[in-house]
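K.L.:
after the sequence you'll find the predicted model.
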Amino acid sequence: MVKTPHPFSNGKKVLFLNCKHCQTLLTDRAMKAMLVARPSVHLYSTDWEPINCRTAFDEQDRLKISCTCELQHTACSCCGNIVGYFIVNPCSRCNSQNTNGHKWVFHLEDVEEASRLNGLGKSWQEEERRHRNSWVAS
C-alpha cells in the first residue's frame, strides 16, 4: 500500500521564508506560530535547521524573552541582519507546555513568507479549500 502524505499538519500552512533585507531563502519549512510564554507575540518557526543562517551570539547582547530559555540570535548569512533566534536550551516552563518542537524562530518584521506546494503538489490554500468543502458535503 502506497502512503500519501497528509495534506497539512494541524491545518498549518508550510511556508518558504526569505530574508526581508536581501531576499535570501532562509527555510522552506516554516509555520506561523506564537510564543508559549507570551501568546500575543506572533512569529514564524521551524523544526529544521535553516539554510543561509548563522548564529550571531554576543554575551553583552543576550537575548531576553519572558521566560528563562537560553537563546542565540540568528542572522542571515548573506546580509548579516538578525532575522530571529535559536532556542539552545528551553526552560522548564516552556518544556512542560504543549509546544511544536520548533527551535528556530523568525521575527515577522525581518522575513517575508512565500507560499509553497504541499506534498501532493497543490498549494496549501487550494488543499485547505478542498478540505473545508469535504466537511460541508459530509
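P.N.:
Yes, it's here.

K.L.:
when you work out contacts or count neighbours from here on, use the C-alpha atoms and nothing else.
P.N.:
Fine.

K.L.:
can you give the distance of the top strand by length along the chain from its chain's centre?
P.N.:
Selection of the longest strand in the chain by residue count, based on DSSP state E, yields strand 25-34. How far strand 25-34 lies from its chain's middle: 3 Å, per Cα atoms, centre = their mean, to the nearest Å.

K.L.:
counting by contacts, list what that strand packs against.
P.N.:
Packing partners of strand 25-34 (3 or more Cα pairs under 8 Å, 6 or more residues apart in numbering; DSSP states H and E): strand 15-19, strand 42-46.

K.L.:
that strand vs strand 15-19, what angle?
P.N.:
For strand 25-34 against strand 15-19, the angle by axes from the mean of the first three to the mean of the last three Cα atoms, to 10 degrees is 120 degrees.

K.L.:
dropping in the other structure now:
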Amino acid sequence: MPVKDALFNNSEEKIYSLVCKECRNPLVKYSLKSCLLTDYSVNFYSTNVISEKISTVNGFYKAFTCKCRVTDMGCINCGTIIGYHIMQPCIKCLSSKNNGHLWMFYEKLVYAFDNTKEFKKSEKLDNKCKNELEIER
C-alpha cells in the first residue's frame, strides 16, 4: 500500500518519524499524532506503514478500554514494548471516527521528529510517477 494511502491525506496534519527512546533505533518514517478513541486524553502516534524495525510479541488479548483484539509491539533492536498492534478492531472502534491506523506507539516510549517535508516530497514523487505511467498507457 502506498504511504500516502495509508496515512491521512490532510495537508495540515504533521507527519512524524519515530525512534525508540530506549536504544535510539529508528522505528517508522511516517506516523500521525493520535489519541485513544475511548479516552481522548491518552495520546499515541499511529501508522499503517508496517516496519521491519518492530515486531509483535506475546499473544493477543482484549484491549483494556474496548473489545479490540490487540498484541504488544516491541522494538526489534532492544525488545522494549513500544506500543501495540490492533489485530481485530471492535464494532465500537470501527464505528467511531478514526484514521484506520492499526499500529499504535506509546507517546512516552518513542521520540517523534517532524517528517512532514520528506513525506510531502515522497508524495509528490509518487504522484509524478503515477502521472508518467498514465501517459505511457
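P.N.:
Sure, I can see it. None of the values given here were measured: they were computed from a predicted structure.

K.L.:
list the TM-score for the superposed pair.
P.N.:
Put the two chains on top of each other and the TM-score (TM-score structural alignment, normalised by the length of structure 2) is 0.75; 112 aligned residues with a Cα RMSD of 1.8 Å.

K.L.:
and among the helices and strands packed on strand 25-34 of structure 1, the most buried is which?
P.N.:
strand 15-19 (a mean of 23; mean count of other Cα atoms under 10 Å).

K.L.:
by how much does it deviate from structure 2 on average?
P.N.:
Strand 15-19 of structure 1, aligned to structure 2 and superposed, deviates on average by 0.4 Å (mean Cα distance after the TM-score superposition for structure 1).

K.L.:
center of structure 1, which residue is that?
P.N.:
For structure 1, the residue nearest the mean C-alpha position is residue 45 (1.8 Å; Cα atoms, centre = their mean).

K.L.:
residue 61 of structure 2 against residue 71, yeah?
P.N.:
Yes. Using Cα atoms under 8 Å, residue 61 of structure 2 is in contact with residue 71, at 6.3 Å.

K.L.:
neighbour count for the two, which is higher?
P.N.:
residue 71 (22 against 14; other Cα atoms under 10 Å).

K.L.:
just give the closest residue to that one, not the sequence neighbours.
P.N.:
residue 60 (4.4 Å; Cα to Cα, 6 or more residues apart in numbering).

K.L.:
elements contacting the strand or helix carrying that neighbour?
P.N.:
Using DSSP states H and E, residue 60 of structure 2 sits within strand 54-62. Using 3+ Cα pairs under 8 Å, 6+ apart, the elements in contact with strand 54-62 of structure 2 are strand 69-75, strand 81-88.

K.L.:
ok, and for that strand, which residues are buried?
P.N.:
Across strand 54-62 of structure 2, burial judged by 16 or more other Cα atoms under 10 Å covers 54, 55, 56, 57, 60.

K.L.:
tell me the one of the residues you listed nearest residue 112 of structure 2?
P.N.:
residue 54 (15.6 Å; Cα to Cα).
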